[in-house]
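Q: Pasting the sequence and the predicted coordinates here, then a few questions.
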Amino acid sequence: MAADVEDMIVRLPQFTENMYLILHRHMHELEERYHESASDSVSRRLACTLIRLTEQIGIPNGEGAEIHISRYELAQMSGMTLFTVSRLISKWAKLGLIVPRREALVMLDSKRLDDLTSSGDPSVDDAAAAF
């Protein structure tokens, strides 16, 4: 198998370029996620995960973009507890940013969610703790 890949690298320069671009994109995404997990608040981490999922797998519907994912999966992807994810989703639903569904949610306003969580205001997380 390694010999086949080496052969394609030699014969197909476009293959090499495409492979490099794919690897570069994946490394950049990993670096962003590491930075998020190391330095961002829990609300910011979950917001970034939801915004990224909306862009990648969101299915447009009449309300917004539906993401088929469980809260447990969101917790695993964001590096937080199920309780924290549920608390933030409830808060954002009350603010009209998302609509929670069973094993899914609908993103109504990703721009507002991004603005709210990127403000650096600690009360965003404090308010979530009250729920």
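A: Arrived safely, thanks for sending. Residues are numbered from 1 along each chain as shown.
Q: switch to C-alpha atoms for all contacts and neighbour counts from now on
A: Will do.
Q: Quick check: closest non-adjacent residue to the residue nearest the centre of the chain.
A: In the chain, the residue lying closest to the centroid (Cα atoms, centre = their mean) is Thr49, at 1.7 Å. Spatial nearest neighbour of Thr49, chain neighbours left out: Ser78 (6.6 Å); criterion: Cα to Cα, 6 or more residues apart in numbering.
Q: what are the ranges of the helices in the protein?
A: 2-11, 13-39, 42-57, 71-78, 82-94, 110-118, 123-129 (DSSP state H).
Q: Now do the fourth one: which elements does it pack against?
A: Here helix 71-78 is seen to pack against helix 42-57, helix 82-94 when contacts are counted using 3 or more Cα pairs under 8 Å, 6 or more residues apart in numbering; DSSP states H and E.
Q: what about versus this one:
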Amino acid sequence: MERRIARALLRLSEQTGRQVPGGILLDIRLSRQDLAEMTGTTLYTVSRILSRWEQEGLVKSRRERVLIRRPDGLVQVAEDTSPASADAGGEITPGEDARQSLPR
């Protein structure tokens, strides 16, 4: 789930991001509920992940505003291909063929 949220924030930063002192400000109103709906998760999950990322210095989230403080850190989360993150995100990693896991 972290990968989905990181990817959504990075995509939004490319579309609406504005360089400001301290990072990239998403130049749109974005509530945690909006982010949850965009990524197919719950408000609780988004809040928990964003709170942890704030503690780690990756983002700063305030009342419908998100500042990406360390885009490189979010890229690492978004590109994490470890088995644990693949299971958590429910996504197939690039290069992985879904047909390999189907019974013949």
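A: Right, received. Where do you want to start? In this text, all values refer to a predicted model and were calculated from it rather than measured experimentally.
Q: OK, contacts around the aligned partner of Glu64 of the second structure in the first structure?
A: Using TM-score structural alignment, the partner of Glu64 of the second structure in the first structure is Glu103. Shown in contact with Glu103 of the first structure (Cα atoms under 8 Å, 6 or more residues apart in numbering): His68, Ile69, Ser70, Arg71.
Q: Now rank these by neighbours and give me the top one.
A: Neighbour counts for the contacts of Glu103 of the first structure (other Cα atoms under 10 Å) peak at Arg71, which has 22 neighbours.
Q: got a list of what that residue touches?
A: Arg71 of the first structure makes contacts with Leu82, Val85, Ser86, Glu103, as judged by Cα under 8 Å, 6+ apart.
Q: Same check for those residues, but in the second structure.
A: Retained in the second structure: Leu82, Val85, Ser86, Glu103, out of these (criterion both residues aligned by TM-score structural alignment, their matches' Cα atoms under 8 Å).
Q: Quickly name whichever of those residues is closest to Pro60 of the first structure.
A: Nearest to Pro60 of the first structure, judged by Cα to Cα, of those is Glu103 at 16.5 Å.
Q: any idea how far the closest one is from His68 of the first structure?
A: 6 Å (Cα to Cα, to the nearest Å).
Q: Next: Leu108 of the first structure.
A: Taking Cα to Cα, one finds Leu108 of the first structure at 14 Å from His68 of the first structure.
Q: Ser90 of the first structure maps to what in the second structure?
A: In the second structure, Ser90 of the first structure lands on Ser51 (TM-score structural alignment).
Q: what's the neighbour count on that match?
A: Counted with other Cα under 10 Å, Ser51 of the second structure comes out at 16.
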